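> Structural data only, the sequence is not supplied:
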């Protein structure tokens, strides 16, 4: 580490100044770390330990995001991250649920879970330390972003946090976080050779996209009234494209924060629906966290237009704690992803997204059920020959 004297923070009041600062940082070969007081060192250890404690699994991460948003609603990404993290949890438990266990081998299930868990862990490890440094600054009445380099935070985000501290620009900070988290994952997850071989480059992953299992759902109570949850959301396309993922994140942000009735309804639903990882959390009339089906029985169509057929059992969707054990992780890479100031172009223009997802989501069930029945029929035919 290269240490230097702690100087005054750069004052950033406009995005033009942000761009100039980022261009200047790109030219530097190394990061100059400020010297630390004993209090700063204790703060760093506290932040590392608290982040470690809350980064145990998808449920602890998801709850931590929501709790932070309730404390600091100006940090919009905390709520967006909470809702996306819920979806990651549902995707994890789907792998041990009613349908995908009939389509994916145990090896494929584990590979997909490892991929989802690693990405979820990496993002939390990166973003939550930033949240705690912001919290520290608010409580002390002065910004503490000189601590960010000690957590290997991107120089891009260090610059954007300083801009937010002075401007209060909630939208720009949220989209900057979308850019940061997806860029952060690019080399560590998406371009990881081992994960490409075992997950993103497999036939199973292509099937995952074909079956439209990559839906992001935001359950909400229309009009803020507690009743059966309605759904808005979107389906991710070309997940391995960084550009597409950033645009997708912008769309999800616009859906959540640019329509007051959606934001109110999502918050109402999230308050009353603790995250377990089971899809029963939002649709208990269609999903159950107890398996009601007979083992080894051939699968029959149960769902039409997102409603159970008469006398059909609900689909099994287990809680995370029963689906997967706690996972261990290697330390993250310290490499800074920021290499090109032109990523700021993503900050321009707000997305306008209607979020209609129900028709597509309902068709997903029908497609998966047909795939399950086709596979079972093929296996029967093979056994009979």
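Noted; the coordinates are in hand. Since the structure is predicted, the reported quantities are computational estimates derived from the model, not experimental observations.
> going forward, measure contacts and count neighbours with C-alpha atoms only.
Will do.
> For the stretch 101-250 of the chain, which segments count as helices?
For the stretch 101-250 of the chain, the helices defined by DSSP state H, counting those that start in this stretch cover 106-140, 155-167, 170-185, 193-195, 203-210, 242-257.
> Next one for the comparison:
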């Protein structure tokens, strides 16, 4: 079955298949097909809540809502959780990716992007980024808190996951993790789950398809490298960048592979992890790119450096509703994605990103000149 799935993927998405082949030049096995399928053999019936469980569900929902205020609170919540529970690797990965989400949001109100992107396209781009960011937190953070409560109470509480509308895909993985502390398998499961979760609700949503995914600015950003997932890390007194480029955000399989590659890069290269963690500890997330390169970016529009505002200065807090309770998970073929992760040496994106900035500055300058000619 796995061979058939891979063959079908190669025929239907040849570019992504080639990219996957390149990613997996060096990879490691983190689980087997037999082990993964065994996790799903036991049916887990849904039981009525006790009064104590009902209170716990409400407490977790309230805490999730409180911290799901904006990109800054979400990003910090992930990091705080990781510091309390460093065995849950996904929380740190989510923190770093969420930092990138915030930078992309504030770019839309900085001194470069608004010059080259039409005014009417700025708000939809922000809503796209914000909706994906808030949905992932809405789905994932209750899972993290339920694990925390399970540790505190010294008993598994994952039978409560359906009361947060979490996919049935996740309960077997949390049960397995509680018993084994198998961090790679849980991390990849969460990567798969969250990307599938936003695929239905954001990427395939008609509004975002029309207003964002199919627009020229969004496609240009991808192929010019402005959708790079940047991971800053300390190198002496300097902050350098590594990470990976996202070439096809609309493709859920591509995003899953990107997440797995980032995980392998961070957690299987200990020297890099320590330097990235050092940066995260020392650098509070504000949404401004001045957080990592204050010599190039400024949180105020001082006319010298590139203006990169904080999130609170760039965008108001948005109100969100979460009416869609659909479960994306309907068969086991997706499990093959949790068998291996690619191992990449971390590429230096420092010069690459600096070059992309220069390109964007040239485009912005040319656009301004054309507008005034």
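Structure's in. What do you need? Owing to the predicted nature of the structure, the values given are computational and were not obtained by experimental measurement.
> about what we covered before: mind checking the helices of the stretch 101-250 of the first structure for the one nearest to residue 368 of the first structure?
Residue 368 of the first structure lies closest, by C-alpha to C-alpha, to one member of the helices of the stretch 101-250 of the first structure: helix 203-210, at 10.0 Å.
> what's that closest one aligned against in the second structure?
The aligned range for helix 203-210 of the first structure in the second structure is 216-223, by TM-score structural alignment.
> So what's the gap between that stretch and the chain middle?
Centroid separation between stretch 216-223 of the second structure and its chain, computed with C-alpha atoms, centre = their mean, to the nearest Å, is 19 Å.
> Flag every buried residue along that stretch.
Going by neighbour count (16 or more other C-alpha atoms under 10 Å), the buried part of stretch 216-223 of the second structure is 217, 218, 219, 222.
> Not counting sequence-adjacent ones, nearest residue to the corresponding residue of the first structure for residue 255 of the second structure?
The alignment partner of residue 255 of the second structure in the first structure, by TM-score structural alignment, is residue 245. Using C-alpha to C-alpha, 6 or more residues apart in numbering and skipping residues adjacent in sequence, the residue nearest residue 245 of the first structure is residue 239, 6.3 Å away.
> Now which residue in the first structure aligns to residue 298 of the second structure?
Counting by TM-score structural alignment, residue 298 of the second structure lines up with residue 288 in the first structure.
> show me the contacts for the match of residue 255 of the second structure.
Residue 245 of the first structure makes contacts with 182, 236, 238, 239, as judged by C-alpha atoms under 8 Å, 6 or more residues apart in numbering.
> top of those by neighbour count?
Compared across those, residue 182 has the highest neighbour count, 21 neighbours, by other C-alpha atoms under 10 Å.
> What lines up with that one in the second structure?
In the second structure, the residue matched to residue 182 of the first structure (TM-score structural alignment) is residue 195.
> With residue 92 of the first structure instead?
So residue 92 of the first structure corresponds to residue 105, using TM-score structural alignment.
> next one: residue 81 of the first structure
That one, residue 81 of the first structure, aligns with residue 94 by TM-score structural alignment.
> secondary structure element for the most centrally placed residue in the second structure?
The second structure has residue 97 as the residue nearest its centroid, 4.4 Å off, counting by C-alpha atoms, centre = their mean. Using DSSP states H and E, residue 97 of the second structure sits in helix 89-107.
> Now do that helix against helix 183-198, angle only.
Computed by axes from the mean of the first three to the mean of the last three C-alpha atoms, to 10 degrees, the angle separating helix 89-107 of the second structure from helix 183-198 equals 40 degrees.
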